[in-house]
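1. no sequence on this one, just coordinates:
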């Protein structure tokens, strides 16, 4: 248990650190990837709903702290994203990276539309086509490509957890 907390804490910290520093330099068409979505989806898909929700909550909370906006908005989005992906993974092959890529693509679209809706609902008229064409679709494709790397990292962490649990049951 302690190993999971340490590993997930390091993963979340590094993800948010890279998201807030290096991601600005790897923009494509002025769109940077949302690494927290990829990590939340990969952890929830590979592990389970509870771990996905916990990682989602803390990724979102760290993102809230870095962004300087309302504390809790991204935390709730991350929590629900991790919970929904974790619940849907029971009938899916957890070893298949293509499923994780597809889930990342769809999750990015839904996540960013929710962010767009709540950040513009009271300020401007809603236009769902413009942000999709110019921001959300590019970010979804970008996140899907990056989810391959995130899936490999989370998969290695998952295998280490399984080995540790298997070895600790012997004694």
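-> Received it, and whenever you're ready, just let me know what you need. As the structure is a prediction and not an experimental result, all values here were calculated from the model.

2. hey, let's count contacts and neighbours off CA atoms from now on
-> Will do.

3. got a list of what the spatially most central residue of the chain touches?
-> The chain has residue 37 as the residue nearest its centroid, 2.2 Å off, counting by C-alpha atoms, centre = their mean. Residues near residue 37 by C-alpha atoms under 8 Å, 6 or more residues apart in numbering: 78, 104, 107, 108, 143.

4. Relative to residue 132, how far out is the nearest residue to the fourth one once chain neighbours are set aside?
-> Nearest-residue entry for residue 108: residue 140, 5.3 Å, with adjacent residues in sequence omitted and distances by C-alpha to C-alpha, 6 or more residues apart in numbering. According to C-alpha to C-alpha, to the nearest Å, residue 140 stands 10 Å off from residue 132.

5. Can you show me the helices along this structure?
-> Along the chain, counting by DSSP state H, helices occupy 2-20, 35-46, 49-67, 73-88, 97-120, 129-131, 137-170.

6. from what I can see the residue nearest to residue 108 touches residue 111, true?
-> No. Under the criterion of C-alpha atoms under 8 Å, residue 140 makes no contact with residue 111, lying 9.9 Å away.

7. Alongside the first one, take a look at this:
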């Protein structure tokens, strides 16, 4: 129960930071995707099922606030969370390289899926423009923020695991 509450608080704080503070700190008109960092980190540290639930919750939150169609972002985050959950099998507590790589791959996959659903199906075929103006700047910015934010998430996960071991 404590983990669910802490995860919900992390999702809300990440959403608020992404939509307020980082909007003011936008570089090249993009903001880092903190909800994607939370989703990929949940997949890496906790597995597919928890990442699927975290991704669905993050996506539903974005859908309710900004989406034209309810479910698009939920599907994207859910998919990214589930796929990143496969990396849980090779989870090492002291490794920071693999999760950062995983977050970068998740952001790239998320943006490519978003391009396909939102632009390609509407016959907007200028992928190189979208890659250069949106995908790559967001990828770099998300990775820079992930270097700090993942360490915080990793520390919180360690505290929760110690708490769960004492309780159980």
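-> That came through, no problem. Please read all numbers here as calculations on a predicted model, not as lab measurements.

8. circling back to that earlier point, and the contacts of residue 37 of the first structure as JSON lines, adding neighbour count and distance to residue 85 of the first structure?
-> Output for the contacts of residue 37 of the first structure, formatted as JSON lines (neighbours: other C-alpha atoms under 10 Å; distance: C-alpha to C-alpha, whole Å):
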{"residue": "78", "neighbour count": "28", "distance to residue 85 of the first structure": "11"}
{"residue": "104", "neighbour count": "29", "distance to residue 85 of the first structure": "10"}
{"residue": "107", "neighbour count": "23", "distance to residue 85 of the first structure": "9"}
{"residue": "108", "neighbour count": "26", "distance to residue 85 of the first structure": "12"}
{"residue": "143", "neighbour count": "25", "distance to residue 85 of the first structure": "16"}
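
9. which of these are also in contact in the second structure?
-> Contacts conserved in the second structure for the contacts of residue 37 of the first structure, using both residues aligned by TM-score structural alignment, their matches' C-alpha atoms under 8 Å: 78, 104, 107, 108.

10. from these, which two are the most distant?
-> Maximum pairwise distance in these, criterion C-alpha to C-alpha, is 12.7 Å, between 78 and 104.

11. quick one, what contacts the aligned residue in the second structure for residue 62 of the first structure?
-> The equivalent of residue 62 of the first structure in the second structure is residue 61 (alignment by TM-score structural alignment). Applying C-alpha under 8 Å, 6+ apart, we find residue 61 of the second structure in contact with residue 74.

12. Residue 61 of the second structure and residue 161 of the second structure, how far apart?
-> In terms of C-alpha to C-alpha, residue 61 of the second structure sits 26 Å off from residue 161 of the second structure.

13. now swap in residue 119 of the second structure and tell me
-> 42 Å.

14. now do residue 38 of the second structure
-> Using C-alpha to C-alpha, we find residue 38 of the second structure at a distance of 17 Å from residue 161 of the second structure.

15. And those two? Which one has more around it.
-> More neighbours surround residue 38 than the other of residue 38 of the second structure and residue 161, with 25 against 13 (other C-alpha atoms under 10 Å).

16. List the contacts of that one.
-> 10, 11, 14, 54, 150, 153.

17. wait, which of these is closest to residue 30 of the second structure?
-> For the contacts of residue 38 of the second structure, the nearest to residue 30 of the second structure is residue 14 (15.8 Å; C-alpha to C-alpha).

18. When residue 140 and residue 132 of the first structure are compared, which one has more neighbours?
-> Higher neighbour count among residue 140 of the first structure and residue 132: residue 140, with 27 against 16, using other C-alpha under 10 Å.
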